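[1] just need the structure, nothing else, for what follows:
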Amino acid sequence: MSSALWISKTGLAAQDKAMAAVANNLANVNTVGFKNDRVVFEDLFYSIEVPPGAQADEVNTVPTGIQLGSGERVVGTQKVFTEGNVQTTGQPMDLAISGPGFFQIEGPNGETFYTENGQLQLNAEGMLVNTQGLPLTPAIQLPVGHKNFMVGTDGIVTAILPGGTEPVQLGQITLVNFANPAGLQALGGNLYQESVASGAPVEGVAGQDGLGQIKQGQLEGSNVEVVEAMVSMMAIQRAYEANAKVLDASSGMLKFLNQTV
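    Sure thing, here's the model as predicted:
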């Protein structure tokens, strides 16, 4: 069996995964806080028929040897945490992070999730929650009849309470960052979870210790570049076609041997 058949098969499989990643990027071009996925490839092991530097004769050595590769594979997908375009919405509960950092969300079982989607709302108890109804942490609760809800660049939340005239501090939204944000586990729903690769979360005040500032009335859009994604899609398609042609050519060579030998 020709090794080229198996090598081209690995190329087809790898390009198929790459196309799936690009398709997901384009599907989420309008998803608030979405981060672009980048596929990482590596070549597979080599069959060393003649090692470099092997003795060609008593005096000379082989300069390069014979090393035949066995294809490629997808070794990982990497989230690219560059900032997306900021959209001004004018909605007081829309928050964007200008710079590094994640909001903290409390999961249904008490676990902590992380997100860059600051599209917040109020639930029936007046708690700030995300679009899935999961509460922000530290928890922020607004009383019924409040006015002038404000969030400072440092995350301090103030509002005028019923019957009052002066703003009252109701809490502070803190941010977290990670040593390796690309190592976070993506859960869907604009949520991430801590992993061994990401490191432990480091919590701090917005605008301090390398964390970004919070901007009220704005949302961070997806960082997917449509033109770049389309170019990647065309390059992947051509690579897939080339591997398919190698597969066809290898099959033709085997057919020729079967018919003539």
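
[2] only C-alpha atoms for contact and neighbour calcs from this point on.
    OK.

[3] so what's the closest residue to P167 other than its chain neighbours up against?
    Using C-alpha to C-alpha, 6 or more residues apart in numbering and skipping the chain neighbours, the partner closest in space to P167 is I160 (4.4 Å). By C-alpha atoms under 8 Å, 6 or more residues apart in numbering, the residues touching I160 are 146-149, 166-168.

[4] and which of those is nearest A14?
    Closest approach between those and A14, by C-alpha to C-alpha: F149, at 49.8 Å.

[5] burial of the closest residue in space to the closest one that isn't next to it in sequence, as a residue count?
    Spatial nearest neighbour of F149, excluding adjacent residues (C-alpha to C-alpha, 6+ apart): A159 at 4.5 Å. Residues lying near A159 (other C-alpha atoms under 10 Å) number 20.

[6] the structure of the following sequence is requested for comparison with the preceding one:
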Amino acid sequence: MRAMYTAATGMKAQEMNVEIISNNIANMRTTGYKRQRAEFQDLLYEHVRRIGTQTSDQGNIVPVGVDIGSGVRLVGTPRIMTQGTPTQTDKDLDVAIRGEGYFKIERNDGTYAYTRDGSFERDGQGRLVTANGLLVQPGITIPENASQITINPQGQVSVNIGTSTTATIIGQLTLTRFINKAGLEAIGDNLFVETPASGAPQDGIANTDGMGDILQKYVESSNVEAVTEIANLIAAQRAYEMNGKVVTATDSMLQATTSMMRG
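    I've put the predicted structure just below:
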């Protein structure tokens, strides 16, 4: 019976759904994480009786057909790019984006990646880097004798150098946005890279031309909602169980048929 194989596709789809939900829950406390959602499509149909065909020489038309489906498949895991809650940290080099945009990061191979994780540090040369030591672009170097580090909503970085009480601008953080930010590819370490689906990166200044503004001493929390994920997990588990019931019922029917043939 094809029902057994159809139900098997449903079980496989819900198994992958649970894996996606589990990744969301695992990243509830990951800075800048954007949750994923499973999207499904039905598979091919066998058209036993097509809609709209003639049933007689008089031109009678079939109002409804007989279509038997073959199951379901996972077709996408889009990220929900809603704003996470800014969380205060009181750390000078922590910054959060409120609105559109990503921080631009230079990878070790010279290519660029993008992130919403603004928990930055200084390396041994005073350069602004990520927690993994990757350079934040455009490059900003904070002098060794700098104090009172200030990052304004437009991303200007100012410090007091030495004993001076006057702030000196030492760099400018920029933001990058994409036409389709859901088309970015996640590569781990809170980083995304551009793809043909995301469109080309568009660099700009924070708080201008539709870019978000920058909040110093804050980081953006994950946008995962625990209650929603638990509800989705329960629904996926029940769907898996129901498909399992179909497999069991089909097996019982095949067993009954076998018994009848033996009798």
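
[7] which among the contacts of I160 of the first structure count as buried?
    147, 149, 167 (16 or more other C-alpha atoms under 10 Å).

[8] was I right to think the last one contacts V157?
    The reference is to P167 of the first structure. No - taking contacts as C-alpha atoms under 8 Å, P167 of the first structure lies outside contact range of V157: 9.5 Å.

[9] next, count neighbours for L95 of the first structure.
    Neighbour number of L95 of the first structure under other C-alpha under 10 Å is 25.

[10] make sure it is indeed in a helix.
    No - using DSSP: H, G, I helix; E, B strand; the rest coil, the secondary structure at L95 of the first structure is strand, not a helix.

[11] check whether it really touches Q216, as I assumed.
    Yes - using C-alpha under 8 Å, L95 of the first structure is in contact with Q216, at 4.8 Å.

[12] buried sites along the helix or strand encompassing S250 of the first structure?
    With secondary structure defined by DSSP states H and E, S250 of the first structure is part of helix 226-260. For helix 226-260 of the first structure, the buried set under the neighbour-count rule, 16+ other C-alpha under 10 Å, comprises 229, 233, 236-237, 239-240, 243-244, 246-247, 250.

[13] tabulate those (a markdown table), appending distance to G99 of the first structure.
    Shown next, in a markdown table, are those (distance: C-alpha to C-alpha, whole Å):
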| residue | distance to G99 of the first structure |
| --- | --- |
| A229 | 24 |
| M233 | 29 |
| I236 | 32 |
| Q237 | 35 |
| A239 | 36 |
| Y240 | 37 |
| N243 | 41 |
| A244 | 44 |
| V246 | 46 |
| L247 | 47 |
| S250 | 51 |
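
[14] with those residues in mind, which one is nearest to T88 of the first structure?
    A229 (24.8 Å).

[15] can you pull the contacts of that closest one?
    22, 25-26.

[16] how does it look with 7 Å?
    V22 (C-alpha atoms under 7 Å, 6 or more residues apart in numbering).

[17] now S198 of the second structure: how far from N180 of the second structure?
    S198 of the second structure is 5 Å from N180 of the second structure, where distance means C-alpha to C-alpha, to the nearest Å.

[18] could you dump the contacts of I160 of the first structure to CSV with distance to L257 of the first structure?
    Shown next, in CSV, are the contacts of I160 of the first structure (distance: C-alpha to C-alpha, whole Å):
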residue, distance to L257 of the first structure
H146, 83
K147, 83
N148, 82
F149, 79
E166, 89
P167, 86
V168, 85
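
[19] among the residues you listed, which one lies nearest to T131 of the first structure?
    F149 (18.7 Å).

[20] shouldn't the closest one be in contact with T158?
    Yes - assessed by C-alpha atoms under 7 Å, F149 of the first structure is found in contact with T158 at 6.0 Å.

[21] what residue, apart from its backbone neighbours, is nearest the residue positioned nearest the centre of the first structure spatially?
    For the first structure, the residue nearest the mean C-alpha position is K79 (2.6 Å; C-alpha atoms, centre = their mean). Distances taken as C-alpha to C-alpha, 6+ apart put D37 closest to K79 of the first structure, at 4.7 Å, once the chain neighbours are dropped.

[22] which strand or helix spans the one you found?
    With DSSP H and E as criterion, D37 of the first structure is part of strand 36-43.

[23] what's the mean distance for that strand versus the second structure?
    Taken over the aligned residues, the distance from strand 36-43 of the first structure to the second structure averages 0.6 Å (mean C-alpha distance after the TM-score superposition for the first structure).

[24] look up how far E229 of the second structure lies from the counterpart of the residue nearest to K79 of the first structure in the second structure.
    Under the alignment (TM-score structural alignment), D37 of the first structure pairs with Q36 of the second structure. Per C-alpha to C-alpha, Q36 of the second structure is found 10 Å from E229 of the second structure.

[25] go on, A206 of the second structure?
    Counting by C-alpha to C-alpha - A206 of the second structure and E229 of the second structure are separated by 32 Å.

[26] what of G162 of the second structure?
    G162 of the second structure is 50 Å from E229 of the second structure, where distance means C-alpha to C-alpha.

[27] same check on V64 of the second structure?
    For V64 of the second structure relative to E229 of the second structure (C-alpha to C-alpha), the value is 39 Å.

[28] equivalent analysis for I214 of the second structure, please.
    29 Å.

[29] same check, this time on K104 of the second structure
    30 Å.

[30] check I25 of the second structure too.
    7 Å.

[31] just put the buried ones among the contacts of I160 of the first structure in JSON lines and tack on distance to A186 of the first structure and secondary structure.
    Below are those laid out as JSON lines (distance: C-alpha to C-alpha, whole Å; DSSP: H, G, I helix; E, B strand; the rest coil):
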{"residue": "K147", "distance to A186 of the first structure": "36", "secondary structure": "strand"}
{"residue": "F149", "distance to A186 of the first structure": "31", "secondary structure": "strand"}
{"residue": "P167", "distance to A186 of the first structure": "38", "secondary structure": "coil"}
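
[32] what are the ranges of the helices in the second structure?
    2-26, 226-262 (DSSP state H).
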